[in-house]
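J.: here is my input; please provide its structure:
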Amino acid sequence: MHHILDIAETLGLDADSLMCFGEHMAKLRSQSLPNPETKPPGKIVLVSAINPTRSGEGKTTVAIGLAQGLERIGKKTALALREPSLGPIFGVKGGGAGGGRCQLEPAARINMHFTGDMHAIGAAHNLLAALVDNAIHFRSELDLEHRQIFWRRVLDVNDRALRQTVIGLGGRLNGVPRETGFDITAASEIMAILCLSEHTADLKARLGRILVGFNRTEEPVTAQSLQATGAMAALLHDAMLPNLVQASEGIPAFVHGGPFGNIAHGCNSVTATRAAATLADYAVTEAGFGFDLGAEKFFDLKCRSSGLWPSVVVLVVTVRALRIHGGGNPELCGDLGEIERGLKHLEHHIQCVHTFGFAPVIAINCFAGDSTQELNVIEQWCNQHKLDVASFSGFTDGGAGAENLAHAVVSASERPQPEARYLYSLEASPEAKISTVAQTIYGASSVEFSRTARKDLDRINTLGYDRLPVCIAKTHLSLSGDPALVGHPRGFALPVESVRIAAGAGYLLVLTGDIVTMPGLPREPAAYRIDLTDDGDITGI
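T.: The predicted model follows:
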């Protein structure tokens, strides 16, 4: 690993620009954040994917490898990626810092506590929760209705037992008993606010708008009315600053913010992406899970809020994912018919990319068990459809295994770029926005709103939150709301169970199907494999 000051120097940053966390991690000080008005931003490359299997398809690995490949062919490049959450690290997927020879470093520290951003977000979120219950306990003039409190608590570990809880038990001194629950920190509205805020004033304004519940006369109660804004902002003072680390081959990487793509908006912070794009010629970023989740939110939420817009969209495909979307076993080589049937799923995602004006570059992420015949089927299909396609072997070969992909990305970036376009108008009703995403991106024939969702929407319209964009929480394993419905499902109805108002983040959070905002651990969690050696090294991630 290179010293972080050497990494910063490649971007034109000096020691005074950084707040260092040892030799290999730093934060970019607020006064050193680049001004895009003084230097035109470089080209943003958005890396997305088809719907993954439960183990993931290596999208972060491809993003890191692509950045290394771009650097190898002479392009000044920086990464802008999300911070890992402890939930998947100890759960199913394990580490979230890439893998093989395409990894963020120092990987173990990034995967664990990093610079403390996740903890700061959790602390700010739970401080607001404590202030809410304190106001109820002391019967403040806000006159909060304890049965109409929407602000839950958060924890950055998968813990299904905390999804629904009762607090305030044990007598009057312990507060007012009421039902509540926990979300994972990656789903916190504070996380979304941190990632979408442009500066301190924007952060504080968004924090102040957070809707925590209602009083006894059905009037909204916000974080500002609870006098929570200042203390929450103070807790987030350092967490607001983008983190600078490096990739395996010394590529600078801004790793900041970590909302999940299935239950949140799935994109790293605006400040990190803007810093990468302003300080380098190419900024490689990613959006969570498949294009139906993270990438749609990247365009309709992050880009709409910030004015950023990519130059290229890369769509990651794997043999394993196509097998399962073709009706086969993702871990076993099957007949080529499974791949061919799975290509219908890929075709749907390509059409979704076209909706935003882009022709995607297809990256075939190669795994050790893939057969040459299977890989050839995918490449030939892409060639027949006149798509830019490149195989990626970065996990084993590093940047050298991404050079063909890098050349394809550069070629795509030099074509005329589409103007910014969004999937729906903010003037449309919330129901229309949800239906547009469901029908255009997911392929649904209709949307079914539950009785609870209808009541939520009525309240949203009454309170004037109807012009907010929508962030749909949906399974990442299927285009539909049913994780078992793989492939290219048609004619399904998307079930909307409830709609939460995320006024600070600036969107409506739409919960579909059986989606939960606090994941659970699997039967054999990845935590079983993680250990600390006598020499102080973390292993098993």
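
J.: only C-alpha atoms from now on, for both contacts and neighbour counts.
T.: Fine.

J.: residue contacts, the residue nearest the centre of the chain?
T.: By CA atoms, centre = their mean, the chain has its centre lying nearest to Gly266, at 1.7 Å. By CA atoms under 8 Å, 6 or more residues apart in numbering, the contact set of Gly266 is 258-260, 287-289, 293-294, 297-298.

J.: any idea how far it is from Lys474?
T.: From Gly266 across to Lys474, the span is 12 Å (CA to CA, to the nearest Å).

J.: same check on Phe114?
T.: Noted for Phe114: a distance of 28 Å to Lys474, by CA to CA.

J.: what of Gln373?
T.: With distances taken as CA to CA, Gln373 is found 34 Å from Lys474.

J.: could you also give me the structure for this second sequence? I'd like to compare it with the first:
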Amino acid sequence: MYSDIEISRAAHKRPITEIAAKLGLDLNDLLPYGHDKAKLTHATVDRLKDKPKGKLILVTSINPTPAGEGKTTTSVGLGDALNRIGKKTVICLREPSLGPNFGMKGGAAGGGYSQVVPMEDINLHFTGDFHAISSAHNLLSAMIDNHIHWGNALRFDTRRVTWRRVVDMNDRALRNINVALGGPSNGYPRESGFDISVASEVMAILCLANDLADLQSRLARIIVGYNLDKQPITAAHLNADGAMTVLLKDALQPNLVQTIENNPVLIHGGPFANIAHGCNSVIATRTGLALADYVVTEAGFGADLGAEKFFNIKCRKAGLSPDAVVVVATIRALKMNGGVAKSDLGIGNTAALKAGSVNLVRHIQNVQKFGLPVVVAINHFVTDTDEEITILNEVCTGLGVKAILCKHWSEGGAGAEDLAHAVAELADTNTAQLQLLYADNIPLLEKIQTVAQEIYGAAQVSIEPEVLKQLEQWEKAGFGNFPVCMAKTQYSFSADPTALGAPSGHTIPVREVRLSAGAGFIIAICGSIMTMPGLPRVPSAEKINLNTNGEIQGLS
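T.: Just a heads-up that it's a prediction; the model follows:
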């Protein structure tokens, strides 16, 4: 079997103008980046705003394990399969971050014969969106310290500057730093730090903004710190929002690429799901819905993170309601949840599968709490036994949910046609509307508790008095109607990444909260989760290089 990058490189790509033509678009609607990728212009996006909308299908999954789940691969395979059965479909995905590409997780363009191409470009610099986001964020950082240096007219309390810097890389050494060292000419020394770019509020804003005007108004509302009277200082106070918008002007336009089977894909934005809200941009999703009869999109990591935030943040703010939800699972991953070591996952083990299936059951039940119809995609591995497949089907049937065996990784869209038929039937017959988990007007702490108890199965939330006081202050300041964005490990329903299966009765520790006034949500940082990840002992970067033909190898 060929590697992902070999399959991608052998793909017969069509000119991006041909892919656009499938959607009724022409060259005037595009800003081409070479022959195989392009941005849709602001004018095109604006023209499509009032068009009738297609059906929205969300792909989510069980909690990720080293065994692999294949959520993006399934999203691509499903999109290709829907097109194969005559359903005009656009796939909407997030852009990958360089951090996990060179760290441990790898890229995010799918796998096998269900990939988006050009895979190397998408996983690396692509069209420069992430660089623009990092630049806009760090421009604001620079303007804060510059303002303080030149007299501090806004009376910044330098102990309460909350805006950090970002870089699109995993680098634990930058989590906490001192800036402006070296004497008076370099400014006033203070403590600061870096987050990864995908955790930036600028990323969240770009992914939730409706247009350029909305983008600038959201950027203007970013709170960067507090003055000596403990009053908030915003990007607008620094006159930074205009220049930041200029840097993000092109980045706000969604990117058009194609699958290996030459079907259209919009890839735009990329907030992490464990430390941010984990969804592609509202602009890309709405544009896809205006261009096609079906849109397949995904939410990051397991349904406890990505899907919950997709519903409670993205759908709440954008007025979206999915017509069907696909929960991706693999028998290998469920056996790992049942206690099997990674080295033994190729051996049939029905007892472990039954034990580990509680993870899938919890995710299905959680999605059903939002009132949406669900189908399970069993992402097939050659080591899956017929008995294991039967057992997993029985588990799903017991919940009133179909489980469809999918072979899109090895067969492309042809291997997911059964899933496509099931999803189209669900979407076409669904009359339910999304039921949000909590109302806007309940206290912020109650929102955090609701997610912890209803989605994570926790008994309680532990929160320090000063953190609780901060939530109360934000409520008094008018931010109490914001949804909450839980920053938690992706590997478990708990805050302990080693607690697999479906732990219940645990405590979710909230150690810090952050206000994203421009994006419009509160971030609750739980347990040991970091907004600046570190590289593993042996990072993927060690195996990525160029071969003698100048081709990239080792990228996955």
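
J.: TM-score for the pair, please.
T.: The TM-score (TM-score structural alignment, normalised by the length of the first structure) is 0.98; 541 aligned residues with a CA RMSD of 1.3 Å.

J.: of Phe114 and Lys474 of the first structure, who's got more company?
T.: Shown here are Phe114 of the first structure and Lys474; by other CA atoms under 10 Å, Lys474 has more neighbours (28 against 20).

J.: alignment lookup: that one to the second structure.
T.: Taking TM-score structural alignment, the alignment pairs Lys474 of the first structure with Lys488 from the second structure.

J.: and for the aligned residue in the second structure for Ala234 of the first structure, the neighbour number?
T.: Matched to the second structure by TM-score structural alignment, Ala234 of the first structure sits across from Val246. Applying the criterion other CA under 10 Å, we find 14 residues in the vicinity of Val246 of the second structure.

J.: give me the residues contacting whichever strand or helix holds Val246 of the second structure.
T.: Here Val246 of the second structure sits within helix 241-248, counting by DSSP states H and E. Here helix 241-248 of the second structure makes contact (CA under 8 Å, 6+ apart) with 129, 132-133, 135-137, 139-140, 212, 215-217, 219-220, 235.

J.: then stretch 291-305 of the first structure?
T.: Here stretch 291-305 of the first structure makes contact (CA under 8 Å, 6+ apart) with 48-51, 196, 261-262, 265-267, 270, 287-288, 308-309, 315, 349, 352-353, 422-423, 441-442, 469-472, 474, 476, 479, 507.

J.: which of the residues you listed are buried? Put it as a PyMOL command.
T.: Restricted to buried positions by 16 or more other CA atoms under 10 Å, the PyMOL selection for these reads:
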select buried, resi 48+49+50+51+196+261+262+265+266+267+270+287+288+308+309+315+349+352+353+422+441+442+469+470+471+472+474+476+479+507
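
J.: just checking, the match of Lys474 of the first structure touches Ile508?
T.: No - between Lys488 of the second structure and Ile508 there is no contact under CA atoms under 8 Å: 9.1 Å.

J.: what is in contact with these two at once?
T.: Each of 495, 526-527 lies in contact with both Lys488 of the second structure and Ile508 under the rule CA under 8 Å, 6+ apart.

J.: what about these, which are in strands?
T.: Using DSSP state E, the subset of these located in strands is Cys526.

J.: between the shared contacts of Lys488 and Ile508 of the second structure, which is nearest Val202 of the second structure?
T.: Sorting those by how near they are to Val202 of the second structure, with CA to CA, puts Cys526 at the top with 21.5 Å.

J.: could you check how far the alignment partner in the second structure of Asn262 of the first structure is from Val202 of the second structure?
T.: Applying TM-score structural alignment, one finds that Asn262 of the first structure aligns to Asn274 in the second structure. According to CA to CA, Asn274 of the second structure stands 17 Å off from Val202 of the second structure.

J.: Lys386 of the first structure corresponds to which position in the second structure?
T.: Residue pairing (TM-score structural alignment): Lys386 of the first structure is matched to Gly400 of the second structure.

J.: identify the residue of the first structure aligned to Val90 of the second structure.
T.: Superposed on the first structure with TM-score structural alignment, Val90 of the second structure falls opposite Ala78.

J.: all helices of the stretch 1-150 of the second structure, in order?
T.: For the stretch 1-150 of the second structure, applying DSSP state H, counting those that start in this stretch gives helices covering 4-9, 16-21, 42-47, 71-84, 98-102, 119-123, 129-149.

J.: and the ones you listed, which is most packed in?
T.: Mean neighbour count (mean count of other CA atoms under 10 Å) peaks for helix 71-84 among these, with a mean of 29.

J.: map Gln258 of the second structure onto the first structure.
T.: Under the alignment defined by TM-score structural alignment, Gln258 of the second structure is paired with Gln246 of the first structure.

J.: now do the contacts for that match.
T.: With CA under 8 Å, 6+ apart as the criterion, the residues that contact Gln246 of the first structure are 4, 7, 24, 104-106, 252-253.

J.: ok, now Leu532 of the first structure?
T.: Leu532 of the first structure is in contact with 538-539, counting by CA under 8 Å, 6+ apart.

J.: select the longest strand from the second structure.
T.: Secondary structure of the second structure per DSSP E: the longest strand is strand 507-516.

J.: what range in the first structure matches stretch 214-222 of the second structure?
T.: Alignment of stretch 214-222 of the second structure against the first structure: residues 202-210, by TM-score structural alignment.
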